[in-house]
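Undergrad: Prediction below, plus the sequence it came from.
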Amino acid sequence: MADAAPRLKGLVEQVLGTPLPVRIRAWDGSQAGPPGAPVLVVRDRRALRRLLWKPGELGLARAWVAGELEIEGDLYAALDLLSGLIWERGEDARSLGQALRDPEVRAAVRGLLRLAGPVPPPAPPREEVRRVRGHLHTRRTDRRAISHHYDVGNDFYELVLGPSMVYSCAYWRAPEAEGGTLEEAQRDKLELVCRKLGLKPGQRLLDVGCGWGSMAIHAAREHGVSVVGVTLSQEQAAYARKRVADEGLTDRVEIRVQDYRDVADGPYDAISSIGMAEHVGADRYLEYAQDLYALLKPGGRLLNHQIARRPERDESAYRVDEFIDAYVFPDGELAPIGTTVTQLERAGFEVRDVESIREHYALTLRRWVANLETHWERAVRLTSPGRARVWRLYMAASALSFERNRIGVNQVLAVKTPEPGGSGMPLRSRTWNG
C-alpha cells in the first residue's frame, strides 16, 4: 500500500507536538496534509535517515542538497511555514533530549526509524565543507573559507548577480514593480558609499574585500580617486583586473590578492568594507577595526557595511547557523549592531552614522533568486545540482530572515577623528542623501 506520507505526517507531528503546515508527498506517491498548501516532496527515505541521525537544520540541509527533499509551490511560503519548526524552535541536543523523555515521542521516533529503514545515512553531499583542525580566522583558514564561497565560478556569479557583479545589499530607491532594477539599485548603493566617504579626486581609497571590482571601478571612474582593492579570492581578482583594464582604469585601480591584515602601504583617505566583515569573526573583530584605523589618515572615514543578527538574551547561547556554516559561509559569524559599534569605538573610531537598510536586502535577495531560477539549467551545468540547490535555499531563506527582522544589515560610517577633535564632517547630517 502507498501509505508512507500519512504515516510520516502522523509520526512527525507526534514528535514535534504540532500539526505540519505543509503537505507531504512521499517516495511511494502517497500524499497527506492540508490541501492547497505548499508540498514538501520526500523523494527518498534516505532523507529520513539523515534527519534521524542529525535532527534539525543540518539534517534537512543535507537532504535538500542531495535532492532527497524538494518543495513544490511557492518556495518562500513553504519556508515561512516551516521556519517555526526549524529555525525558531531551538532544535539543539537539550531540547531534543527533553522531548525524548516523553514515551509517545520515543515511540514515534521508533516508528520513523522503521519507516526510514535500518541503513545509516549516506555521507554528506560533497558540497559540504570538510572541516580540518586548527584555529578559526587565521590567514590560512580564512583563505580556504573565502575560496569555498567565492571561487564557485565567475560565470555562475554573473547569472545570479547580473551585470553589476555586486554581491551585497543593493539600495533601492524604487522596487522593480515601480520601475527600479537590480543594476540601478546596486549603482545607487555604490554611489551612496562614495558619498558617505566624501570621496574627492586625488584621494586614496582602500576597498577591503573588493569582490569583482565594482566598488573600486565606480569610485575611480565617478569620483577620481586612486583605489587599492584586496580580496582573498584568486578568481575574483582575475575578473576584477580584467574589468579594470576594460574600463581603462589600470593607472588608478590596483587589485591585489591580499589579506587585509597584510596591507602596509597606508595611510588612506578612506576605507570601504562592504559585506566583508561577516568573515572576520568575533574573536578577531577588534583586531580588524584596529588594523583599519591604523591605515587611515587623521580625519579619514570608514564605511563598514555588514549583516547583523538580533542579540540573544544570553549571548553564550548563540550558535552559528549550521546550514550556512556547512554549505555557504564557512566560519562566518554575525554580531549585533551594538557589538559592532562598540568594537569600532574601542579601536578609536568615532561612529558618526548608522543606517539600517534591512528591507533593501530582502528585495536584493529575491532578485538574485529570480535570476538563479531563470537560468537554473545553466547554473547546474556551471557548478553542480547540489551547489545550485544550496544557493537557492540560502538566498530564499535569507530573504525571509531579512523580511521577518531575524537579521539586518547596516552601514556604519566611522571617522578617525583628528586632534583636537574636529571630525571634518558636515554640520548637517546625512548630506549624502541630498
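TA: Nice, I can see it.

Undergrad: C-alpha only now, for contacts and for neighbours.
TA: Will do.

Undergrad: ok, Ala93 to Pro121 distance?
TA: 19 Å (C-alpha to C-alpha, to the nearest Å).

Undergrad: For the two, indicate the residue with more neighbours.
TA: Pro121 (20 against 11; other C-alpha atoms under 10 Å).

Undergrad: Confirm for me that the more buried one is in contact with Arg46.
TA: Yes. With contacts counted by C-alpha atoms under 8 Å, Pro121 reaches Arg46, the gap being 6.2 Å.

Undergrad: elements contacting the helix or strand encompassing Pro6?
TA: Taking DSSP states H and E as the definition, Pro6 sits inside helix 4-16. Other elements packing on helix 4-16 under the criterion 3 or more C-alpha pairs under 8 Å, 6 or more residues apart in numbering; DSSP states H and E are strand 23-25, strand 31-32, helix 103-116.

Undergrad: Generate TSV for those, with distance to Glu183 as supplementary columns.
TA: Output for these, formatted as TSV (distance: least, C-alpha to C-alpha, whole Å):
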stretch	distance to Glu183
strand 23-25	37
strand 31-32	42
helix 103-116	47
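
Undergrad: Tell me which of the ones you listed sits nearest to Lys196.
TA: Minimum separation from Lys196 across those (C-alpha to C-alpha) falls at strand 23-25, 48.6 Å.

Undergrad: list the buried ones in stretch 75-84?
TA: Along stretch 75-84, these residues count as buried under the neighbour rule (16 or more other C-alpha atoms under 10 Å): 75-76, 78-82.

Undergrad: hmm, I was thinking of stretch 316-325
TA: Here stretch 316-325 shows 323-325 as buried, counting by 16+ other C-alpha under 10 Å.

Undergrad: Equivalent analysis for stretch 54-61, please.
TA: Quick answer for stretch 54-61 (16+ other C-alpha under 10 Å): 55-61.

Undergrad: Next step: the residues you listed restricted to helices.
TA: 57-61 (DSSP state H).

Undergrad: which residues touch Arg367?
TA: Applying C-alpha atoms under 8 Å, 6 or more residues apart in numbering, we find Arg367 in contact with Leu182.

Undergrad: what about the helix or strand where it lies, distance to the chain center?
TA: Element membership of Arg367, judged by DSSP H and E, is helix 358-374. Centroid displacement of helix 358-374 relative to its chain, using C-alpha atoms, centre = their mean, to the nearest Å, is 12 Å.

Undergrad: Against that first model, consider the following:
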Amino acid sequence: MASAALRLTTLAEELLGAPLPVRIRAWDGSESGPPDTPILIIRNRRALRRLLWKPGELGLARAWVAGELDVEGDLYDLLGRLAGLIWERGAEAKDTVHPVRDPRMRAAALGLVQVAGPWPPPVPPAEEIRRRHGALHTKRRDKEAISHHYDVGNDFYALVLGPSMVYSCAYWDNAAGGLGFTLEDAQRDKLDLICRKLALKEDDRLLDVGCGWGSMAIHAAREYGARVTGVTLSREQAAFARKRIAEEGLTDRIEIRVQDYRDVRDGPYDAISSIGMAEHVGSVQYGQYADDLHALLRPGGRLLNHQIARRPEKDEGTYQVDDFIDAYVFPDGELAPLGRTVGTLEESGFEVRDVESIREHYALTLRRWVANLEAHWDEAVRSTSAGRARVWRLYMAASALSFERNKIGVNQILAVKTPESGASGMPPRARVWGG
C-alpha cells in the first residue's frame, strides 16, 4: 500500500459522503487530508479492526483508550470537527440508505476490511467495565458502578481537580471568560452559593448526598456552622474526606458515612445538598430518590439538587445511553431532561422555587480540569494507568464541547418541603440568597 493515509481518507469520505474534516497520519507515516487542521494519528491497524467490530463511538473509544489513536494539534478542534459530522448529520443519517444495500458504501466498507488486516478483533482495554448483569440500580450494582468511577486513586483526582477536590461544575462570577479567577475560587463560590440557597445557619443539620471528598461538608461546617452528615459509596472518597475533616478540626461537626442514600434513616434534616450525584440514580429509581429526600427533610426544609441534564428527544423512546460514557466513565449513569426532573420532584411533594442554568460554567470548569491533567500527564499516568488518563482526557474535553454547544446542560434546582400552612420560608424576591 503506497499510502495508507490516502487510502483511509478516500474510504472514509466514501462512507461519510462528505470530505473528511481532519488530516490523517497512518501507521506507515503517510498523511492525507486537509492541511492546517488537527491530525488524527492512527498508530496501528488494530484501531480499524475495533471500528469494524464496534462501529461508531465505542470502537473509536476503545482505540483511543488503547493508545492506537492520538491527536496532534488542538484536541478540542479535532473533536469539534468530528462531532459536527455526528451532531449536524445525525438527523440525515436516519434517512440514508443502509450501507449494505448501497453499492458505493458497501465497496468502501469492504475496502476498509482489506486495510484493517488480519482478524480476530482486539480485546477491549482493561479500563472498560465488564458486562454487567441483573437489574439496574440495585444497591450492589450501584456500589460497583460508583467504585469503577471514583475508586481510581485519590492522587489522580487531586491532579485533575486541584486543591478544592470538587468534582462538579464550578461557579464563575465572570462567566463570560473566567479570566482572573482560579478554579479554586470558582469552586469555593459554587459551594457558598449552595449554602446561601439552602439558607444554612448555625447548627442546622445538612445531609450531603454523594459527598465526594468532603468539600461541601467542610465549607458548610466551617463557614456556616452547620452539622453535616455526608454519604458516599466510595471508600476511597470517605477515607480522604475524613482525613481532611480531621485536619480542619471539624470532626465534631461532620460525619462521613459509606452508605447508600436509600439507607439514611436519621432525619429530619434542615437541608439536603445533592451535587452531581443524581446522574447516578437512573430513571427507574428517580421517583424513589425524590421521595426519600422529601421524607428526610423537616417541614420547610430545602433541597439543592445540582444535576446535569440532556436535551429532550422528540420521541423519548429513542433515547440511548452514551456508549463511551457507559463503558468507561459512568456505568449505568443516565441523564434526564430538566423538565422531567422538576416534574418528578414536584410529584414527590416538593415545591420547586428556583432553577438556575449554569451550563457555560461547566464548560469553563472542564477546560480547567483538562488543562490540569495535561500539565501533570506523566504523574497522572503513574497514579492510575495510561488508559485511564486517556479516558478522562477524552471524556472531559468532549463534555466541555457538549456544554458549549448546548447538547447537555447543568442546573441547580432549589426545592422546598413546604408545610401545609404554605409558609415556604423563601425570600419574596428571587435569588436573594441568605439566612
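TA: Yep, that arrived. The model shown is predicted, which means the values in this text are computed figures rather than measured ones.

Undergrad: Relative to the second structure, what is the average displacement of the helix holding Arg367 of the first structure?
TA: Here helix 358-374 of the first structure, set against the second structure after superposition, deviates by a mean of 0.1 Å using mean C-alpha distance after the TM-score superposition for the first structure.

Undergrad: what's the next secondary structure element after that helix?
TA: Taking DSSP H and E, what comes next after helix 358-374 of the first structure is helix 376-382.

Undergrad: can you list contacts of that next one?
TA: 153, 155-156, 159, 372, 387-388.

Undergrad: cool, stretch 324-338 of the first structure as well?
TA: By C-alpha under 8 Å, 6+ apart, stretch 324-338 of the first structure touches 127-129, 136-137, 142, 145-146, 148-149, 278-282, 307-311, 320, 390-391, 394, 410.

Undergrad: Stretch 387-407 of the second structure too?
TA: So stretch 387-407 of the second structure is contacted by 64-67, 75-76, 79-80, 125, 127, 310-311, 325, 328-329, 359-360, 362-364, 366-367, 369-370, 373-374, 377, 380-381, 408-409 (C-alpha under 8 Å, 6+ apart).

Undergrad: which residues does the nearest residue to Ala175 of the second structure once chain neighbours are set aside contact?
TA: Nearest residue to Ala175 of the second structure, sequence neighbours excluded (C-alpha to C-alpha, 6 or more residues apart in numbering): His361, at 6.2 Å. Residues near His361 of the second structure by C-alpha under 8 Å, 6+ apart: 169-172, 175.

Undergrad: Mind putting the buried residues of stretch 75-84 of the first structure into a markdown table with secondary structure?
TA: Below are the buried residues of stretch 75-84 of the first structure laid out as a markdown table (DSSP: H, G, I helix; E, B strand; the rest coil):
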| residue | secondary structure |
| --- | --- |
| Leu75 | helix |
| Tyr76 | helix |
| Ala78 | helix |
| Leu79 | helix |
| Asp80 | helix |
| Leu81 | helix |
| Leu82 | helix |
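
Undergrad: picking that back up, what's the most buried one of the helices and strands packed on helix 4-16 of the first structure?
TA: strand 23-25 (a mean of 24; mean count of other C-alpha atoms under 10 Å).

Undergrad: compared with the second structure, how much does that one deviate?
TA: Mean for strand 23-25 of the first structure is 0.3 Å (mean C-alpha distance after the TM-score superposition for the first structure).

Undergrad: Other residues contacting that strand?
TA: 5, 9, 31-42.

Undergrad: so which of those comes closest to Leu182 of the first structure?
TA: For the contacts of strand 23-25 of the first structure, the closest approach to Leu182 of the first structure (C-alpha to C-alpha) belongs to Pro38, at 28.2 Å.

Undergrad: Make sure Ile255 of the first structure is indeed in a strand.
TA: Yes. Ile255 of the first structure forms part of a strand when assessed by three-state DSSP.

Undergrad: wait, what's in contact with the residue lying closest to it once chain neighbours are set aside?
TA: In space, and not counting its chain neighbours, Ile255 of the first structure is closest to Gly229: 4.7 Å by C-alpha to C-alpha, 6+ apart. Contact analysis of Gly229 of the first structure by C-alpha under 8 Å, 6+ apart lists 206-210, 213, 216, 253-256.

Undergrad: State the pair within these that is farthest apart.
TA: Across the contacts of Gly229 of the first structure (C-alpha to C-alpha), the longest gap, 14.2 Å, separates Gly209 and Val253.

Undergrad: quick one on the thing from earlier: now rank the contacts of strand 23-25 of the first structure by neighbours and give me the top one.
TA: Neighbour-wise, these (other C-alpha under 10 Å) top out at Val42, 25 neighbours.

Undergrad: Looking at the contacts of helix 376-382 of the first structure, which are in strands?
TA: With strands defined by DSSP state E, no entry of those lies inside them.

Undergrad: Now list the buried members of these.
TA: Using 16+ other C-alpha under 10 Å, the buried ones in the contacts of helix 376-382 of the first structure are 156, 159, 372, 387-388.

Undergrad: Nearest to Leu182 of the first structure among those residues?
TA: Leu159 (12.8 Å).

Undergrad: got a list of what that closest one touches?
TA: Here Leu159 of the first structure is in contact with 371-372, 375, 379 (C-alpha under 8 Å, 6+ apart).

Undergrad: From the residues you listed, pick the one nearest Ser423 of the first structure.
TA: Asn371 (42.6 Å).

Undergrad: ok, that closest one - how many residues close by?
TA: Counted with other C-alpha under 10 Å, Asn371 of the first structure comes out at 17.

Undergrad: Quick check: it vs Tyr171 of the first structure, distance?
TA: In terms of C-alpha to C-alpha, Asn371 of the first structure sits 18 Å off from Tyr171 of the first structure.

Undergrad: quick one: the helices in the stretch 251-400 of the first structure?
TA: Taking DSSP state H, counting those that start in this stretch, the helices of the stretch 251-400 of the first structure run over residues 285-295, 322-327, 337-346, 358-374, 376-382, 385-403.
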